[in-house]
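In: test case, fold it:
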Amino acid sequence: MTGFKNWLKQEKNGLKNDFYAYPKEKILWIILGISFLFLALFRLWTVISFQRMAQWDIWLVNQVEQLRNNTLDVFFLFLSNFASGYFIIVAFLLLALFLIKRKMKKAAFIVFLTLVGSGFFIWLFKNLFSRSRPFGCLSERDCFSFPSGHATIAFYFYGMLFNLITRFVKLRKRYVLVLAMAFGFLVFLVALSRIYLGYHFLTDIVGGFLLGGVFLLISALMIDFLYQ
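Out: Down below sits the predicted model:
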């Protein structure tokens, strides 16, 4: 018990010293960025609620519906899995084990914290805004579409993964660019799959990207702070 108290005290003092040493400008910019994304999310909802975007959302869903076929259905169902709950849980566990093995327990905890946080806010906002899916409920407890959970998780998780790789692994600029394009394209395809499958409107996807951006910024700030 005494050993744990001493460890806790050392960690507390270490965090305190790190906070004083950390550039306050970075904290300010991150806070401003998070505030902007939240404001943009709520602004987007006001636009949707006044039907200013609803007709475009419905038009796009109807256009995409005409393109559906068995081959594309299988393709986009497969892509959608890259941001499904089961896949992300497994991916997180593998990432956490890797980070812990590399003596980066704090990074693993940050990923866990922000992943759980993003999941909570997806649930909160979906129930708060209560926007119906384009073609009705997926299940008895899965009827709401705004913001898109898959878009949120994809934007946050793969953005966070990109941040971890580029921060702790020395890569040439061209490889960083290739990695950014690969993750970006994957996020785009996951988002596109949700529209194609009729689970979301375009504005749901945009809302998901905004919310995912919030937790990406939070994770980036915490990683930068603890590993400065």
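
In: C-alpha from now on. contacts and neighbour counts both.
Out: Fine.

In: can you give me the strands in the chain?
Out: Taking DSSP state E as the criterion, the chain contains no strands.

In: run a quick neighbour tally on residue 145.
Out: Applying other Cα atoms under 10 Å, we find 27 other residues in the vicinity of residue 145.

In: ok, it - contacts?
Out: Residues in contact with residue 145, defined by Cα atoms under 8 Å, 6 or more residues apart in numbering, are 126, 130, 131, 132, 133, 199, 200, 201, 204.

In: rerun at 10 Å
Out: Listed by Cα atoms under 10 Å, 6 or more residues apart in numbering, the contact partners of residue 145 are 122, 125-127, 129-134, 136-137, 199-201, 203-205, 207-208.

In: isn't residue 197 up against residue 66?
Out: No: taking Cα atoms under 10 Å as the definition, residue 197 is not a contact partner of residue 66, at 11.4 Å.

In: which one of those two has more residues nearby?
Out: Set side by side, residue 197 and residue 66 show unequal neighbour counts under other Cα under 10 Å, the larger going to residue 197 at 19 against 9.

In: residues contacting that one?
Out: Contacts of residue 197 by Cα under 10 Å, 6+ apart are 61, 64, 65, 68, 72, 73, 76, 77, 80, 134, 135.

In: report the separation between the second one and residue 94.
Out: Meaning residue 64. When distances are taken as Cα to Cα, to the nearest Å, residue 64 and residue 94 turn out to be 35 Å apart.

In: ok, residue 18 to residue 131 distance?
Out: Using Cα to Cα, we find residue 18 at a distance of 43 Å from residue 131.

In: neighbour-wise, which of the two wins?
Out: A side-by-side neighbour count of residue 18 and residue 131, using other Cα under 10 Å, places residue 131 first with 18 against 15.

In: find the nearest non-adjacent residue to the more buried one, please.
Out: Nearest in space to residue 131, with sequence neighbours left out and distances taken as Cα to Cα, 6 or more residues apart in numbering, is residue 144 at 5.2 Å.

In: what does residue 130 give?
Out: For residue 130, ignoring the flanking residues on the chain, the nearest one in space by Cα to Cα, 6+ apart is residue 144 at 5.5 Å.

In: please give me the structure for this one as well, since I'd like to look at both together:
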Amino acid sequence: MKKLTERLLALLGLLTVEIVLVGVMFLGAFVLFFYLTRVVFVEHSARLDDLAFHQMDALRATYPNLTTWVRRLTFFASAPFLTATGILLPGFLAWQKRRHEALELFLAVLGSSILNQLLKNHFHRLRPETALLPQPGLSFPSGHAMIGVALYGCAAWLLWRHGRHPVWSALLITWAVIIGLTRIYLHVHYATDVLAGFAAGLVWLILLRAALRLWERKQLTMSSE
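Out: As a prediction, the model looks like this:
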């Protein structure tokens, strides 16, 4: 009994605040994603989507000039921008001798893009018919929201880990959220698509970080043998 208690205390000692926080975030995002799939594909409820569209339509009616800016903002998670950023930014980090960071950022964008397409093809939800900016492809989950969270969330994490820049990290996360909201504003995605994209992007980021951490530990173990 004493040995068991000592092992449990040792295990609890490994559970840092960061690990507990990340674990809670992962569980919350995972549960949220599957809750949204139930709302959309099992209950067929459009209450949240209709409410979000109504609020965005009221905002657009109040500030009609806002649409021009929203169209510009949404570009920063578009396929051309993400493709260029997903190649150029990791390339710059690699040139700066930050190869681990370059790999993490590249995999964050690439992996989330592939996973997003797999999820869209699986759920096969059509886009809203009221879109102000017609676009091809499927709707659930939002690629702008999911890949945007992966890109800007990964960049925020790297800034926090290396420079302890909480303000810049918070701004990047806020930026990713704003871009997701532009998709609802433009009616190219339902609110449930965007929320599911946020959740899936966060889940992917945490899984990627955990996998890379295990790989780094394995590399250190092999180099010390």
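
In: related to what we said a few turns ago, which among the contacts of residue 145 of the first structure end up buried?
Out: Restricting the contacts of residue 145 of the first structure to buried positions leaves 122, 125-126, 131-134, 199-201, 203-205, 207-208, with burial counted as 16 or more other Cα atoms under 10 Å.

In: mind listing the helices in the second structure by residue range?
Out: Remark: helices of the second structure, listed N- to C-terminal, are 2-14, 17-41, 47-62, 66-73, 79-95, 99-123, 143-163, 166-185, 191-224; assignment by DSSP state H.

In: which residues are contacting the shortest one?
Out: When contacts are defined by Cα under 10 Å, 6+ apart, helix 66-73 of the second structure is touched by residues 59-61, 132-133, 175, 178-183, 185-186.

In: out of these, who has the most neighbours?
Out: Using other Cα under 10 Å as the neighbour criterion, residue 180 leads these with 29 neighbours.

In: is it true that that one touches residue 152?
Out: No: Residue 180 of the second structure sits out of contact with residue 152 when judged by Cα under 10 Å, with a separation of 11.9 Å.

In: residues shared between the contacts of those two?
Out: Residues touching both residue 180 of the second structure and residue 152 by Cα under 10 Å, 6+ apart: 77, 174.

In: and residue 96 of the first structure, what pairs with it in the second structure?
Out: Taking TM-score structural alignment, residue 96 of the first structure has residue 90 as its aligned residue in the second structure.

In: er, residue 167 of the first structure actually
Out: Correspondence of residue 167 of the first structure to the second structure, assessed by TM-score structural alignment: residue 161.

In: against residue 155 of the second structure, how distant is that match?
Out: 10 Å.

In: can you check residue 31 of the second structure too?
Out: If you measure residue 31 of the second structure against residue 155 of the second structure using Cα to Cα, the figure is 24 Å.

In: of the two, which one has the most company?
Out: When residue 31 of the second structure is set against residue 155 and neighbours are counted by other Cα under 10 Å, the residue ahead is residue 155, at 21 against 12.

In: find the nearest non-adjacent residue to the more buried one, please.
Out: The shortest distance from residue 155 of the second structure to any residue that is not its chain neighbour, by Cα to Cα, 6+ apart, is 7.2 Å, and that residue is residue 105.

In: what about that neighbour, neighbour count?
Out: Counted with other Cα under 10 Å, residue 105 of the second structure comes out at 28.

In: repeat for residue 90 of the first structure
Out: Other residues within reach of residue 90 of the first structure by the criterion other Cα under 10 Å amount to 11.

In: trace residue 54 of the second structure over to the first structure, please.
Out: Under the alignment (TM-score structural alignment), residue 54 of the second structure pairs with residue 62 in the first structure.

In: what do we get in the second structure for residue 43 of the first structure?
Out: Residue 43 of the first structure maps onto residue 35 in the second structure when the alignment is built from TM-score structural alignment.

In: for that match, give its distance to residue 14 of the second structure.
Out: For residue 35 of the second structure relative to residue 14 of the second structure (Cα to Cα), the value is 31 Å.

In: higher neighbour count, these two?
Out: For the pair residue 35 of the second structure and residue 14, the greater number of neighbours falls to residue 35 (13 against 10), based on other Cα under 10 Å.

In: how far away is the more buried one from residue 8 of the second structure?
Out: Counting by Cα to Cα, the separation of residue 35 of the second structure from residue 8 of the second structure is 33 Å.

In: and residue 131 of the first structure, what does it touch?
Out: For residue 131 of the first structure, the set of contacting residues under the criterion of Cα under 10 Å, 6+ apart consists of 45, 48, 49, 125, 143, 144, 145, 146, 147, 204.

In: give me the buried subset of those.
Out: When neighbours are counted using 16+ other Cα under 10 Å, these contain these buried positions: 45, 48, 125, 143, 144, 145, 146, 147, 204.

In: how near is the alignment partner in the first structure of residue 103 of the second structure to residue 97 of the first structure?
Out: Residue 103 of the second structure maps onto residue 109 of the first structure when the alignment is built from TM-score structural alignment. With distances taken as Cα to Cα, residue 109 of the first structure is found 11 Å from residue 97 of the first structure.

In: since that was my last question, I'll sign off now.
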